[in-house]
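Participant: Next input, structure requested:
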Amino acid sequence: MKQPSFGRSLLHAINGLAFTVRTQRNAKIHVVFGSLVLIMAVWLQLDLQQISILILTIGGVIAGETINTTVEAVVDLLSPEFHERAKIAKDVSAGAVLILSLAAILVGLLTMGPPLWERVSQFTRGG
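Facilitator: The predicted model follows:
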């Protein structure tokens, strides 16, 4: 079978990401919060290394959400009726996204917490 061109492969990947964001509530939430985090990182004037860590972390969560969407779609295709093993597959996949999300929150707090606290402190001191 002939491999699709790079452009076509890229288009398929973009379509998959768009499908995930369009159809999955949690993916929308991750994109919104990830965008807000990056805006705040620029506002706090974080260095490029810190912003890079945040970008990788946000990307990991969104990638996890796309993998979770894939697992759900495949499980639904293979097991349209309720099955305990299908439920386990979906729950474990969702649990993986939860782990990534909790880790992302910790990365965000550790990375942005101190400079944000400094900004808030300056504001409250009138400086």
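Participant: contacts, neighbours, all on C-alpha from now
Facilitator: Fine.
Participant: all strands for the chain, in order.
Facilitator: Taking DSSP state E as the criterion, the chain carries no strands.
Participant: Off-centre distance for the top helix by length along it?
Facilitator: Counting by DSSP state H, the longest helix found in the chain is helix 84-125. Centroid displacement of helix 84-125 relative to its chain, using C-alpha atoms, centre = their mean, to the nearest Å, is 10 Å.
Participant: Stretch 13-20 now?
Facilitator: Taking C-alpha atoms, centre = their mean, the mean C-alpha location of stretch 13-20 is offset from the chain mean by 14 Å.
Participant: Just the residues contacting it, thanks.
Facilitator: 27, 65-66, 69 (C-alpha atoms under 8 Å, 6 or more residues apart in numbering).
Participant: Let's see that with 10 Å instead.
Facilitator: Residues from elsewhere that reach stretch 13-20 (C-alpha atoms under 10 Å, 6 or more residues apart in numbering): 7-12, 21-22, 24, 26-28, 62-63, 65-70.
Participant: Return the subset of these lying in helices.
Facilitator: Using DSSP H, the subset of the contacts of stretch 13-20 located in helices is 7-12, 21-22, 26-28, 62-63, 65-70.
Participant: Give the buried subset of those as a PyMOL selection command.
Facilitator: Here is the PyMOL command that selects the buried residues among these (16 or more other C-alpha atoms under 10 Å):
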select buried, resi 21+27+28+62+63+65+66+67+68+69+70
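Participant: to compare against the first, here's another:
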Amino acid sequence: MFYVKKVFRSFRNAATGLREAYKRDLSFRMEIAAGFFFILIGITFWPLDNFELALFILSYVLVLMGELINTSIEEALEHLHPHGHERIGISKDIASAAVFIAVLFAVFSVVLVAYRHLV
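Facilitator: This next block holds a predicted model:
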């Protein structure tokens, strides 16, 4: 029984984290909207096969995961050094770079699938 309670607590904590990220981070909200938009466009206007749909969803999930990690790093660093520090800025830039790479992968995926369907 203890294990079941621990699992439910983990789910509750994860839901709280998603809710806090949504409330606090404009980038996270924008990425959620953009991801739903592109997946909806892909499903509506192109006959996506299973691989293409999986590629869209995977790239979208990677962006959201990267943004959640970036947001958690930024929140922790802002708490530790609210007045800023050069090394803190570098750490935040590196975390943002991870999100940027995920976004590039997502854009590449959309372009690849769009090219296949438009040409």
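Participant: Could you tell me the TM-score of the two chains?
Facilitator: The TM-score (TM-score structural alignment, normalised by the length of structure 2) is 0.89; 116 aligned residues with a C-alpha RMSD of 1.6 Å.
Participant: give the contact list for the equivalent of residue 10 of structure 2 over in structure 1.
Facilitator: Aligned by TM-score structural alignment, residue 10 of structure 2 pairs with residue 9 of structure 1. Going by C-alpha under 10 Å, 6+ apart, residue 9 of structure 1 touches 3, 15.
Participant: same thing with residue 63 of structure 1?
Facilitator: Neighbouring residues of residue 63 of structure 1 by C-alpha under 10 Å, 6+ apart: 17, 20, 27, 57, 69, 97, 100.
Participant: The fourth one maps to what in structure 2?
Facilitator: Aligning on TM-score structural alignment places residue 57 of structure 1 opposite residue 59 in structure 2.
Participant: Just give the closest residue to that match, not the sequence neighbours.
Facilitator: Spatially, and ignoring its direct neighbours in sequence, residue 59 of structure 2 is nearest to residue 106 (4.7 Å; C-alpha to C-alpha, 6 or more residues apart in numbering).
Participant: Can you find the partner of residue 90 of structure 1 in structure 2?
Facilitator: Using TM-score structural alignment, the partner of residue 90 of structure 1 in structure 2 is residue 92.
Participant: okay, now its match: neighbour count?
Facilitator: Close neighbours of residue 92 of structure 2, defined as other C-alpha atoms under 10 Å, add up to 17.
Participant: Which residue is the nearest non-sequential neighbour of it?
Facilitator: residue 74 (6.1 Å).
Participant: Aligned to the one you found, what sits in structure 1?
Facilitator: The alignment partner of residue 74 of structure 2 in structure 1, by TM-score structural alignment, is residue 72.
Participant: Its match and residue 87 of structure 1: what is the separation?
Facilitator: Residue 72 of structure 1 sits at a distance of 9 Å from residue 87 of structure 1 (criterion: C-alpha to C-alpha, to the nearest Å).
Participant: Show me which of these two is the more surrounded one.
Facilitator: residue 72 (19 against 15).
Participant: So that one sits against residue 24, correct?
Facilitator: No. Counting by C-alpha atoms under 10 Å, residue 72 of structure 1 does not reach residue 24; the two are 11.0 Å apart.
Participant: contacting residues around residue 73 of structure 2?
Facilitator: 67, 79, 88, 91-92, 95-96.
Participant: Tell me the buried residues within these.
Facilitator: The neighbour-count criterion (16+ other C-alpha under 10 Å) marks 67, 88, 92, 95-96 among the contacts of residue 73 of structure 2 as buried.
Participant: And residue 104 of structure 1, what's its match in structure 2?
Facilitator: By TM-score structural alignment, residue 104 of structure 1 lines up with residue 106.
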